[in-house]
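**Student:** curious how this folds, go ahead:
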Amino acid sequence: MDTSSNSTGPSNGCTVNDQMKPFTIFYTFIFLIGLVGSLLALWAFIRSSKAKKCMNVYLINLLVSDFLLTLALPFKIAVDLEVAPWRLKIFHCQVSAVLIYISLYASIIFLAFVSADRYLQITQSSRLYRIQEVGFARMMSVVVWALVLFVMVPNMAIPIKDIPEKTLVTCAEFKQELGLHWHMLTNFLCMAIFLNASSAVLVSNGFVLKRLWGSRDSSGEERANARQATRNIAVVTLAYMVCFVPYHSVRTPYVFTQNKVITSCAVSRHLFLAKESTLLLAVMHLCLDPILYFYLSHSFRQRLTEAFQPRRNTFTSARRPGQPQEQVTEGEIEDSFQSLQCKTGKQEITL
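**Tutor:** This is a model prediction of the structure:
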């Protein structure tokens, strides 16, 4: 896996990272939009008292990975603009570039857990009840972070070598032999993570879509809800594929240029530009995740509604003669309705 915003060519005379400035414009927009969305999500989750659900556990961990990416992007932008001092370039190669990939693969795994949990909510299987508990979600979150850090942190910890200062430098040039070997191993481990997570996303969303397709003969509001949910799940699946599949399609041949298996300078330059273009798509998930928070987390959606609609509608609950009226909020009604659906075996699908 590449742990830099730059690349190395097959020989010292091949420069492949001299066209990075146009990319910084897009990275700056992604950084600003992602920062606003992540801060808004953080505010909503902090103010929420109803976070005891598996879905919210995975979404909060997804938010943590988004913040790691947000912290790392300014260093990448500075290096790609060629305004970073030498020490900052070294810091980027050892720390901030690795944080980008820690965030990337943590996000991919947690998106897979979100898709799987959504399917389990719909099936309401009693045999799978244990893995829908909050304790299990927290345990799996710890396992995910431990796995990703085990794969990535050695790229930070393995000592680098001193090289003469120059304008265009590649992170591979800093690596010693051990670092290059771990670099190659990391790429294959991350590819395995991506393939397994993608299988979980596609299978889970496929089963959900099949379930929704079975509701096409329903009538009235139920059929409309199923149609809307089908569109939402299809869009989410398509967004996942667009963000992550192109990058992983060019990763392996690109890594071969770093390890000098591919020695053609022209091929190396084309693969580098393909890698940077597809990495930009992968980083774009930072802007899309807040949309997932809105659709998947009732507490997040409720806080946003309260923020932009200060005067919440209230409903008068049914009461017997002589009993005082009780004000019930929209959120409480929605929670009660969802509980009733679980009891009757009907699950409302919002995504």
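**Student:** going by C-alpha atoms from here, please, whenever you check contacts or count neighbours.
**Tutor:** Will do.
**Student:** so what touches stretch 298-306?
**Tutor:** 41, 44-45, 47-51, 293-295, 312, 331 (CA atoms under 8 Å, 6 or more residues apart in numbering).
**Student:** can you pull the buried residues of it?
**Tutor:** Neighbour counts over stretch 298-306 (16 or more other CA atoms under 10 Å) mark 298, 299, 300, 301, 303, 304 as buried.
**Student:** got it, and stretch 244-252?
**Tutor:** 244, 245, 246, 247, 248, 250, 251.
**Student:** turn the contacts of stretch 298-306 into a markdown table, columns for secondary structure and neighbour count.
**Tutor:** Below are the contacts of stretch 298-306 laid out as a markdown table (DSSP: H, G, I helix; E, B strand; the rest coil; neighbours: other CA atoms under 10 Å):
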| residue | secondary structure | neighbour count |
| --- | --- | --- |
| 41 | helix | 24 |
| 44 | helix | 19 |
| 45 | helix | 22 |
| 47 | helix | 13 |
| 48 | coil | 14 |
| 49 | coil | 9 |
| 50 | coil | 12 |
| 51 | coil | 19 |
| 293 | helix | 24 |
| 294 | helix | 16 |
| 295 | helix | 14 |
| 312 | coil | 13 |
| 331 | helix | 17 |
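**Student:** tell me the one of the residues you listed nearest residue 1?
**Tutor:** Residue 1 has its nearest neighbour among the contacts of stretch 298-306 in residue 293, at 29.0 Å by CA to CA.
**Student:** is it true that the closest one touches residue 59?
**Tutor:** Yes. Using CA atoms under 8 Å, residue 293 is in contact with residue 59, at 6.8 Å.
**Student:** quick check: neighbours shared by the two?
**Tutor:** Contacts common to residue 293 and residue 59, judged by CA under 8 Å, 6+ apart, are absent.
**Student:** for the comparison step, fold the sequence that follows:
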Amino acid sequence: MLGRPVVNSCSEKAACGHNSVMSRNSSINDNVTLSCPSESIDQFRNQVYSTVYSIITVFGLVGNGFALLVLIRTFRQRSAFHIYMLNLAVADLLCVCTLPLRVFYYINKGHWTLGDFLCRVSSYALYVNLYGSIFFMTAMSCTRFIAIVFPVQNLRLVNPRKACIVCICIWVFICSTSSPFLMSGEYVDKETKKTKCFEPPKGSGGQSKLKVLNYFSLVMGFILPFLIILICYAGIIRTLLMGSNGMNRRKTTNTKAIRMIVIVTLVFLVSFMPYHIQRTIHLHLLSRGDVSCEEQVYMQKSVVVTLCLAASNTCFDPLLYFFSGENFRNRLSTLRKASVNSSTLPRHSHKTIPQNVEDQDKLKCCNGPQDSLTTADSYTNPQE
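**Tutor:** Take a look at the predicted model:
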């Protein structure tokens, strides 16, 4: 979402390059010279990043790989919500596959030896995933909102084909706005003689431009999507509470939906909000020119922590699939039964099943009034 100078100088780049903060401050105010010990922040950064990214890699690969397998194997049952989950899992896996490169960099004490191309791709993948996750979760929230609050219009407004168009638009927007990460790769630090990646070159200035780009990313990539999610969830909760006097089955479905909303909101707050708040504060501190040594160390460490939280969304997303409703668990059960039946049933004994959710809806409409109650209930309490 941000260009490379913005995120790099305000987020991981500031944390990875301990001298970058001091060099930027000196470029803003030549009269202020601060010398802070770099060993402590270097050790903290290398240990935390290498440890946390290793954990995220393991859980992210297992969780998203398994989710992607289930979603692909049950693609015949696809729906709009299924399309968004599939794209979110792909974005997570693309990011997780580049994290071992970061682990190697920090284990190697900030010395990059894997080439310029992988440096660019590693920086690019993390932020494509970061903002891609936000936009895909926003699309999932809007889909759930329409299905529950406007069940009659749901069939007209939401379908797999339109979901594919939305996903294409999201990918194009995220990939294009994050493309500046591909324009700047590795470089050799003149003082340490080390090849650097994920860190800004010293004295790279441009604070006014950084602020403008940061606020654009903050508003378009976080605040606006988060407001949309809050509005959608408020409408969903209101609709569910108004219909809370229905059958026990519906009460159970409502409870699960509200529980899912709480989990999604908490994940959004824990993973994305601290990073965006800290990045904005850090950028303002860089422009002051009178930052104390203690403030520098504190902000650099907070960058490390908040960026780890942001990257951890790749581990949280599989939980979203599981708690998004019964449908994902049903897909898993269907896949398991299909695997067993494929080894026991004759090849010629099979039933013709609907190709997707739209076909199921058409069959329900053709079945007559006896299915109307079930159909209406599925609209009001969608399983995905």
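**Student:** now the TM-score, please.
**Tutor:** Remark: TM-score between the superposed chains equals 0.80 [TM-score structural alignment, normalised by the length of the first structure]; 336 aligned residues with a CA RMSD of 3.7 Å.
**Student:** now the helices for the first structure?
**Tutor:** Listed in chain order, the helices of the first structure (DSSP state H) span 21-47, 54-80, 86-91, 97-123, 134-157, 171-174, 177-213, 221-258, 265-283, 285-296, 298-308, 330-344.
**Student:** with respect to residue 165 of the first structure, which of these lies nearest?
**Tutor:** Nearest of these (CA to CA): helix 86-91, 6.8 Å.
**Student:** quick one: that closest one to the second structure mean distance?
**Tutor:** Following the fit onto the second structure, the mean deviation recorded for helix 86-91 of the first structure is 4.8 Å by mean CA distance after the TM-score superposition for the first structure.
**Student:** now render the buried residues of stretch 298-306 of the first structure as a markdown table, adding distance to residue 168 of the first structure.
**Tutor:** Formatted as a markdown table, these follow (distance: CA to CA, whole Å):
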| residue | distance to residue 168 of the first structure |
| --- | --- |
| 298 | 48 |
| 299 | 47 |
| 300 | 44 |
| 301 | 46 |
| 303 | 47 |
| 304 | 45 |
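**Student:** now, which of those sits nearest residue 289 of the first structure?
**Tutor:** Nearest to residue 289 of the first structure among those, with distances taken as CA to CA, is residue 300, at 12.4 Å.
**Student:** now, which of the buried residues of stretch 244-252 of the first structure sits nearest residue 341 of the first structure?
**Tutor:** Closest to residue 341 of the first structure out of those is residue 244 (35.0 Å), distances taken as CA to CA.
**Student:** trace the closest one over to the second structure, please.
**Tutor:** Alignment note (TM-score structural alignment): residue 244 of the first structure maps to residue 272 of the second structure.
**Student:** contacts only, for residue 248 of the second structure.
**Tutor:** By CA under 8 Å, 6+ apart, residue 248 of the second structure has no neighbours at all.
**Student:** residue in the first structure paired with it?
**Tutor:** That one, residue 248 of the second structure, aligns with residue 220 by TM-score structural alignment.
**Student:** and the aligned partner of residue 63 of the first structure in the second structure, what does it touch?
**Tutor:** Counting by TM-score structural alignment, residue 63 of the first structure lines up with residue 89 in the second structure. The neighbourhood of residue 89 of the second structure, defined by CA under 8 Å, 6+ apart, consists of 64, 65, 67, 68, 317, 318.
**Student:** tabulate the contacts of stretch 298-306 of the first structure (CSV), appending distance to residue 155 of the first structure.
**Tutor:** What follows is those, written out as CSV (distance: CA to CA, whole Å):
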residue, distance to residue 155 of the first structure
41, 30
44, 34
45, 32
47, 37
48, 37
49, 38
50, 38
51, 34
293, 31
294, 35
295, 36
312, 51
331, 46
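**Student:** for residue 145 of the first structure, which residues are in contact?
**Tutor:** Per CA under 8 Å, 6+ apart, neighbours of residue 145 of the first structure: residue 106.
**Student:** residue in the second structure matching it?
**Tutor:** Looking across to the second structure (by TM-score structural alignment), residue 145 of the first structure lines up with residue 171.
**Student:** ok, the spatially most central residue of the second structure - contacts?
**Tutor:** Nearest to the mean C-alpha position of the second structure, by CA atoms, centre = their mean, lies residue 133 at 2.7 Å. Neighbour list for residue 133 of the second structure: 88, 91, 92, 313 [criterion: CA under 8 Å, 6+ apart].
**Student:** what number of residues lie near the last one?
**Tutor:** It stands for residue 313 of the second structure. Residue 313 of the second structure sits with 22 neighbouring residues when counted by other CA atoms under 10 Å.
**Student:** can you find the partner of it in the first structure?
**Tutor:** Checking TM-score structural alignment: residue 313 of the second structure goes with residue 285.
**Student:** returning to what we had before: would CSV of the helices of the first structure with distance to residue 12 of the first structure be doable?
**Tutor:** Below are those laid out as CSV (distance: least, CA to CA, whole Å):
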stretch, distance to residue 12 of the first structure
helix 21-47, 22
helix 54-80, 19
helix 86-91, 19
helix 97-123, 22
helix 134-157, 22
helix 171-174, 10
helix 177-213, 16
helix 221-258, 12
helix 265-283, 10
helix 285-296, 34
helix 298-308, 51
helix 330-344, 62
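**Student:** of all the ones you listed, which lies closest to residue 14 of the first structure?
**Tutor:** helix 265-283 (5.7 Å).
**Student:** distance check, residue 56 of the first structure against residue 167 of the first structure.
**Tutor:** To residue 167 of the first structure, residue 56 of the first structure is 45 Å away according to CA to CA, to the nearest Å.
**Student:** more crowded one of these two?
**Tutor:** Between residue 56 of the first structure and residue 167, counted using other CA under 10 Å, residue 56 has the larger neighbour count: 22 against 13.
**Student:** how about that one: what's its closest non-neighbour residue?
**Tutor:** Using CA to CA, 6 or more residues apart in numbering and skipping residues adjacent in sequence, the residue nearest residue 56 of the first structure is residue 297, 6.4 Å away.
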